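Undergrad: Fold the following, please.
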Amino acid sequence: MSRRRAAVKRDVLPDSRYGDKVVTKFINSIMLDGKKSLAETIFYGAMDLIKEKTGQEGYEVFKTAIDNIKPQVEVRSRRIGGATYQVPVEVRIERQQTLALRWLTTYTRQRKEYGMMEKLAAELIAAGNNEGATVKKKEDTYKMAEANRAFAHYKW
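TA: The predicted model follows:
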């Protein structure tokens, strides 16, 4: 982290099929070893699978899932007088999106289905219906913030 000036935010190009920057960010988070075309194949294949399974447009399910996963509050560690408190704080819009994409990628990889395309489709459908591991992660974050609400006055 630079001490002189704030880091410049790099902007990503919108994806080719939907023209959405969030989709590009998600494809980049799926990508391993720089294999972007493989990550795009996985994502767009999952969108087609969602359309087959649910009958809804895959992109709409993706947007709904991201909205269901985004956390509004989280806890941050704050050291005060020798004790460390978990202080609940509101989450900025950019961080909400980043956390949602990160959790979605992490819990998609942990699923038991065969193949990343099937895993991603299943996790997006579950998150779109407000269930699944990613939504559970968000709820656990909320429970932690609620349990530590007494320390909210330590916000900075």
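Undergrad: all contacts plus neighbour counts: C-alpha atoms, from now on.
TA: Will do.
Undergrad: What helix or strand is the residue most central in space within the chain located in?
TA: In the chain, the centroid-proximal residue (CA atoms, centre = their mean) is Ala100; its distance is 1.6 Å. For Ala100, the element it lies in under DSSP states H and E is helix 93-109.
Undergrad: buried ones in the longest helix anywhere in the chain?
TA: Ranked by number of residues, the top helix in the chain under DSSP state H is helix 36-54. Across helix 36-54, burial judged by 16 or more other CA atoms under 10 Å covers 36, 39-40, 42-51.
Undergrad: which residues sit against the next helix or strand along the chain from that helix?
TA: Counting by DSSP H and E, the next helix or strand C-terminal to helix 36-54 is helix 58-69. Outside helix 58-69, the residues that touch it by CA atoms under 8 Å, 6 or more residues apart in numbering are 18, 46-51, 97, 100-101, 124-130, 134-135, 138.
Undergrad: I'd like the structure of this one too, to check against the first:
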Amino acid sequence: MRKRKPKVRIVEPDPRYKDTVVTMFVNNMMWAGKKGLAYKLFYDAMDIIDEKTEEGGYETWKKALDTVMPQVEVRSRRIGGATFQIPTEIRPKRKVATGMKWVIKFARQRNGKSFSEKLAAELMAAAKGEGAAVKRKEDTHRMAESNRAFAHFRV
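TA: Okay, the predicted model is just below:
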């Protein structure tokens, strides 16, 4: 790269759990700059999980995020007129961001009354190793495994 690396932005920890990863999750959930509403929805989902499980909302959320994070992904690379899907390992920050985005995306697609209930259901399913976000991770890993023969093209 010709330009210098961009400065890493400092993320403030959230008010309840004092965790910067929670703030990043809420920032991904947020629509139209409504951060207060995003926090309310997230904390409501944590309360719903607290009621339904004995483990606790925060622990379930962390477990779900660990379950959903992909280890490898495929990237398209054009070599000699043909396009190959090359499996590559993912940077740690990208793993977390991808996992968060998948959980939020599939929570929005779920059936339910409120977003808090949808998010709680998706997080509980992901913590158990079920749900659409976990299926997406498994599909990504399966695709990387099937294209393992092209790993030597990696940059």
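Undergrad: What's the TM-score once they're superposed?
TA: The pair, once superposed, lands on a TM-score of 0.97 when counted by TM-score structural alignment, normalised by the length of the second structure; 155 aligned residues with a CA RMSD of 0.9 Å.
Undergrad: re earlier: relative to Pro88 of the first structure, which of the buried residues of helix 36-54 of the first structure is nearest.
TA: Phe43 (33.7 Å; CA to CA).
Undergrad: The closest one touches Met117, doesn't it?
TA: Yes - if you go by CA atoms under 8 Å, Phe43 of the first structure and Met117 touch, sitting 6.8 Å apart.
Undergrad: helices or strands up against the longest helix of the first structure?
TA: Using 3 or more CA pairs under 8 Å, 6 or more residues apart in numbering; DSSP states H and E, the elements in contact with helix 36-54 of the first structure are helix 21-30, helix 58-69, helix 116-128.
Undergrad: just the angle between it and helix 58-69, please?
TA: Orientation check (axes from the mean of the first three to the mean of the last three CA atoms, to 10 degrees): helix 36-54 of the first structure against helix 58-69 gives 90 degrees.
Undergrad: what's the average distance of helix 36-54 of the first structure to the second structure?
TA: Here the mean offset of helix 36-54 of the first structure against the second structure after fitting is 0.5 Å, by mean CA distance after the TM-score superposition for the first structure.
Undergrad: contacts for that helix?
TA: Helix 36-54 of the first structure is contacted by residues 27-28, 30-32, 56-59, 61, 116-118, 120-122, 125 when judged by CA under 8 Å, 6+ apart.
Undergrad: okay, the buried residues of helix 36-54 of the first structure in TSV with distance to Ala6 of the first structure next?
TA: Formatted as TSV, those follow (distance: CA to CA, whole Å):
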residue	distance to Ala6 of the first structure
Lys36	29
Ala39	31
Glu40	31
Ile42	35
Phe43	33
Tyr44	35
Gly45	38
Ala46	37
Met47	37
Asp48	40
Leu49	42
Ile50	40
Lys51	42
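Undergrad: what's the farthest-apart pair in those residues?
TA: Maximum distance among the buried residues of helix 36-54 of the first structure (CA to CA): 22.7 Å, for Lys36 and Lys51.
Undergrad: just to revisit the earlier point, out of the helices and strands packed on helix 36-54 of the first structure, which is the most enclosed?
TA: Mean neighbour count (mean count of other CA atoms under 10 Å) peaks for helix 116-128 among these, with a mean of 22.
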